[in-house]
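Visitor: Prediction below, plus the sequence it came from.
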Amino acid sequence: MNNYKIVIEYDGSGYNGWQRQKDDSKTIQGILEDSISTLVKEKITLTGSGRTDSGVHALNQVANFKTNSELNSVNFLYSLNGMLPRDITVKKINKVKFDFNARHDAIRRDYIYQITTVKKAIYSKYFHRIYFSPDLNLINSVIPILIGYKSFKSLCRNTSDKYDFKCDVFKINFKENKSKGELYFRISASRFLHSMVRAVGGALLDIGRNKIQPQEFKDKFISGEKIKTTYLPSNGLFLSKIHY
């Protein structure tokens, strides 16, 4: 039995997220598992580094699968990508240790969210358009409170007492390209709660347009009180890198 690690790029626009569903909805994992299973002539199961929500994209999603086959990486990639739809590409494959697990061995996950303040004709589907110029000084004033091993209960959709809300956040930043009217929100953490990236990004933008006051945000985040904010749409979100 062999264990293989793959790196995947996909446009999540037409998919119901990464994870295979019981109702046979169109998912990234489902398409990949079916295609790989056909090639190796046995049923395989993909373990992804994490689940992306419906409509979210990935530049470097990582997954692994086990098979009895000994694969030639060049031939396998060529054949697999020939079977996959145009919006899914497997960029790399390599044989790894048998106990490697794409999810449990990942130590950090990076996301990037793309925002535009101007109308775009090209690549518009990959940007969330806003109609205001956020105050980055206000946004940057609250970012430090989010860094470290913190509870994100106040920004989580599932607020059940049994849920684990703790995440170790390593980095958050907003960068602006004024000449293009673009903003890039980046966040890196050990793990993410459901819709957490879109909630954090939405809250920071709400702070940047004075819809949420910085001190109110800080107080509620510390106490775990629900922060009413705008969840950013999924189209601008990319899983950019997995660290091991």
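Guide: Great, that's in hand.

Visitor: contacts, neighbours, all on C-alpha from now
Guide: OK.

Visitor: So residue 39: helix, strand or coil?
Guide: helix (DSSP: H, G, I helix; E, B strand; the rest coil).

Visitor: do the same with residue 16
Guide: Classified using three-state DSSP, residue 16 is coil.

Visitor: mind checking how far the closest residue in space to it that isn't next to it in sequence is from residue 234?
Guide: For residue 16, ignoring the flanking residues on the chain, the nearest one in space by CA to CA, 6 or more residues apart in numbering is residue 54 at 4.4 Å. For residue 54, the distance to residue 234 equals 7 Å [CA to CA, to the nearest Å].

Visitor: ditto for residue 24
Guide: 21 Å.

Visitor: Ok, residue 18 next?
Guide: 13 Å.

Visitor: Find the residues that touch each one of those two.
Guide: 53, 54 (CA atoms under 8 Å, 6 or more residues apart in numbering).

Visitor: Neighbour count: the two, which is higher?
Guide: residue 18 (26 against 22; other CA atoms under 10 Å).

Visitor: wait, what's in contact with the more buried one?
Guide: By CA under 8 Å, 6+ apart, the neighbours of residue 18 are 27, 28, 29, 51, 52, 53, 54.

Visitor: quick one: which of those is nearest to residue 199?
Guide: Closest to residue 199 out of the contacts of residue 18 is residue 53 (12.9 Å), distances taken as CA to CA.

Visitor: Once you drop chain neighbours, what's closest to that closest one?
Guide: Nearest to residue 53 is residue 17, by CA to CA, 6+ apart, at 4.4 Å.

Visitor: Next, count neighbours for that neighbour.
Guide: Neighbour tally, residue 17, other CA under 10 Å: 22.

Visitor: now swap in residue 211 and tell me
Guide: 12.

Visitor: can you pull out the strands in the protein?
Guide: 2-10, 47-48, 57-67, 88-96, 108-116, 128-129, 148-151, 166-177, 182-189, 237-243 (DSSP state E).

Visitor: Same list, those, but as JSON lines with distance to residue 230 and mean neighbour count please.
Guide: Converted to JSON lines, the strands of the chain look like this (distance: least, CA to CA, whole Å; neighbours: other CA atoms under 10 Å):
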{"stretch": "strand 2-10", "distance to residue 230": "25", "mean neighbour count": "20"}
{"stretch": "strand 47-48", "distance to residue 230": "28", "mean neighbour count": "22"}
{"stretch": "strand 57-67", "distance to residue 230": "20", "mean neighbour count": "22"}
{"stretch": "strand 88-96", "distance to residue 230": "29", "mean neighbour count": "17"}
{"stretch": "strand 108-116", "distance to residue 230": "14", "mean neighbour count": "21"}
{"stretch": "strand 128-129", "distance to residue 230": "13", "mean neighbour count": "20"}
{"stretch": "strand 148-151", "distance to residue 230": "19", "mean neighbour count": "15"}
{"stretch": "strand 166-177", "distance to residue 230": "17", "mean neighbour count": "16"}
{"stretch": "strand 182-189", "distance to residue 230": "15", "mean neighbour count": "20"}
{"stretch": "strand 237-243", "distance to residue 230": "15", "mean neighbour count": "21"}
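
Visitor: Next one for the comparison:
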Amino acid sequence: MPRYKILVEYDGTDYYGWQRQPEGPTVEGEIEDALSTILREPIDIKGQGRTDSGVHAEAQVAHFDYPGELDSHRITYALLGVLPKDISVYSLEQVRDDFHARFDAKSRRYRFQIVTRPSPLLHRQAQMVLNELDLEAMLACAESILGIHDFESFTKSGPEQERTKCDIMFSEFEVRQHMIIYHIQANRFLRHLVRRLVGTMIQVGKGRKSVDEFLDILKNPTDKEGGHGAQAKGLILEKVGY
């Protein structure tokens, strides 16, 4: 059966994450319902991974099967009129029949946005931190996680996360006027990993933890979750590499 790959951008503020669930609206659920309405048969999409409640994406990747040839322009245009305005499927293409959005992915890239003054335009996509931050100390923390590490202390434990090692390929802070942006790329991510890394780095930047304390949490993994969480609204999935 023909397989189609989609790219999705969304503001996750009003959703219970990506994955369909009974508690409330999800991004996956909205897209499945919209495609099922347009194509007039049930559509089941598979995402490259989950994003939590309140997390955003610029290029979430998913795939679905459909027994027929689809006109990419027609379908993406039709979705404009069916999907909520905070979700957009902006690319649709046919891929090989064995392509898998999750299992074929080689890397994921996220950014976390911090604003250092009140910013109404970024209120839904950034965490506000008014404290003076020690950026040099935060950079030292960011550099320390490069490579393969066991991040058990920085994740939400659960039976689905038996493997807690990740290979961090890129980890860096960038300053733009009244914004501090953290960029990270890895082969895989654990649940809440980026938010707990950033949250703990912010604590270091505020002087509430030292770089050595951050390194101690990193080098001595434990299921007691030693990391400090940042707000979901600051996190944005930027790209999935294949």
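Guide: Sure thing, it's come through. These numbers come from a predicted model, not from an experiment.

Visitor: now what about the TM-score between them?
Guide: The TM-score (TM-score structural alignment, normalised by the length of structure 2) is 0.94; 241 aligned residues with a CA RMSD of 1.7 Å.

Visitor: quick one on the thing from earlier: so what's the residue nearest to residue 16 of structure 1 up against?
Guide: Counted by CA under 8 Å, 6+ apart, residue 54 of structure 1 has contacts 12, 13, 15, 16, 17, 18, 234.

Visitor: Tell me the one of the residues you listed nearest residue 89 of structure 1?
Guide: Once CA to CA is applied, the member of the contacts of residue 54 of structure 1 that ends up nearest residue 89 of structure 1 is residue 12, at 11.7 Å.

Visitor: shouldn't the closest one be in contact with residue 57?
Guide: Yes. With contact defined as CA atoms under 8 Å, residue 12 of structure 1 reaches residue 57; the gap is 4.6 Å.

Visitor: Now do the contacts for residue 214 of structure 1.
Guide: 138, 141, 142, 207.

Visitor: what residue of structure 2 matches up with the last one?
Guide: Which is residue 207 of structure 1. Using TM-score structural alignment, the partner of residue 207 of structure 1 in structure 2 is residue 204.

Visitor: That match: what's its closest spatial neighbour, skipping adjacent residues?
Guide: With CA to CA, 6+ apart, the residue lying closest to residue 204 of structure 2 is residue 210, at 5.4 Å.

Visitor: before we move on, what about residue 81 of structure 1?
Guide: residue 89 (6.1 Å).

Visitor: same check, this time on residue 185 of structure 2
Guide: residue 109 (4.2 Å).

Visitor: In structure 2, which residues correspond to stretch 4-18 of structure 1?
Guide: So stretch 4-18 of structure 1 sits over residues 4-18 in structure 2, by TM-score structural alignment.

Visitor: got the end-to-end distance for that stretch?
Guide: This stretch, stretch 4-18 of structure 2, spans 19 Å end to end (CA to CA).

Visitor: Quick one: distance of it to the chain centre.
Guide: Relative to its parent chain, stretch 4-18 of structure 2 has a centroid offset of 10 Å by CA atoms, centre = their mean, to the nearest Å.

Visitor: What is the equivalent residue in structure 1 for residue 216 of structure 2?
Guide: Counting by TM-score structural alignment, residue 216 of structure 2 corresponds to residue 219 in structure 1.

Visitor: and for stretch 172-180 of structure 1, what are the contacting residues?
Guide: Against stretch 172-180 of structure 1 from outside (CA under 8 Å, 6+ apart): 118, 136, 140, 143, 147, 182, 183, 184, 185, 186, 187, 188.

Visitor: Distance to residue 126 of structure 1 for those - can I get that in JSON lines?
Guide: Shown next, in JSON lines, are the contacts of stretch 172-180 of structure 1 (distance: CA to CA, whole Å):
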{"residue": "118", "distance to residue 126 of structure 1": "13"}
{"residue": "136", "distance to residue 126 of structure 1": "22"}
{"residue": "140", "distance to residue 126 of structure 1": "24"}
{"residue": "143", "distance to residue 126 of structure 1": "24"}
{"residue": "147", "distance to residue 126 of structure 1": "27"}
{"residue": "182", "distance to residue 126 of structure 1": "12"}
{"residue": "183", "distance to residue 126 of structure 1": "12"}
{"residue": "184", "distance to residue 126 of structure 1": "12"}
{"residue": "185", "distance to residue 126 of structure 1": "13"}
{"residue": "186", "distance to residue 126 of structure 1": "15"}
{"residue": "187", "distance to residue 126 of structure 1": "17"}
{"residue": "188", "distance to residue 126 of structure 1": "20"}
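
Visitor: Closest one of those residues to residue 3 of structure 1?
Guide: Among the contacts of stretch 172-180 of structure 1, and counting by CA to CA, the member closest to residue 3 of structure 1 is residue 188, at 27.2 Å.

Visitor: After alignment, which residue of structure 2 pairs with that closest one?
Guide: In structure 2, residue 188 of structure 1 lands on residue 185 (TM-score structural alignment).

Visitor: right, and that match touches residue 170 too?
Guide: Yes. Counting by CA under 8 Å, residue 185 of structure 2 touches residue 170, with 4.9 Å between them.

Visitor: picking that back up, out of the contacts of residue 18 of structure 1, which are inside helices?
Guide: Of the contacts of residue 18 of structure 1, the ones assigned to helices by DSSP state H are 28, 29.

Visitor: and in structure 2, which of the contacts of residue 18 of structure 1 remain?
Guide: Contacts conserved in structure 2 for those, counting by both residues aligned by TM-score structural alignment, their matches' CA atoms under 8 Å: 27, 28, 29, 51, 52, 53, 54.

Visitor: for those residues, which one is nearest residue 195 of structure 1?
Guide: Of these, the one sitting nearest to residue 195 of structure 1 (CA to CA) turns out to be residue 53, at 7.4 Å.

Visitor: Going by neighbour count, which of the contacts of residue 214 of structure 1 are buried?
Guide: Buried members of the contacts of residue 214 of structure 1, counted by 16 or more other CA atoms under 10 Å: 138, 142, 207.

Visitor: I'd like to know which of those residues are part of helices.
Guide: Per DSSP H, those map to helices at 138, 142, 207.

Visitor: close enough to count as contact, residue 16 of structure 1 and residue 29?
Guide: No. If you go by CA under 8 Å, residue 16 of structure 1 and residue 29 don't touch, sitting 10.0 Å apart.
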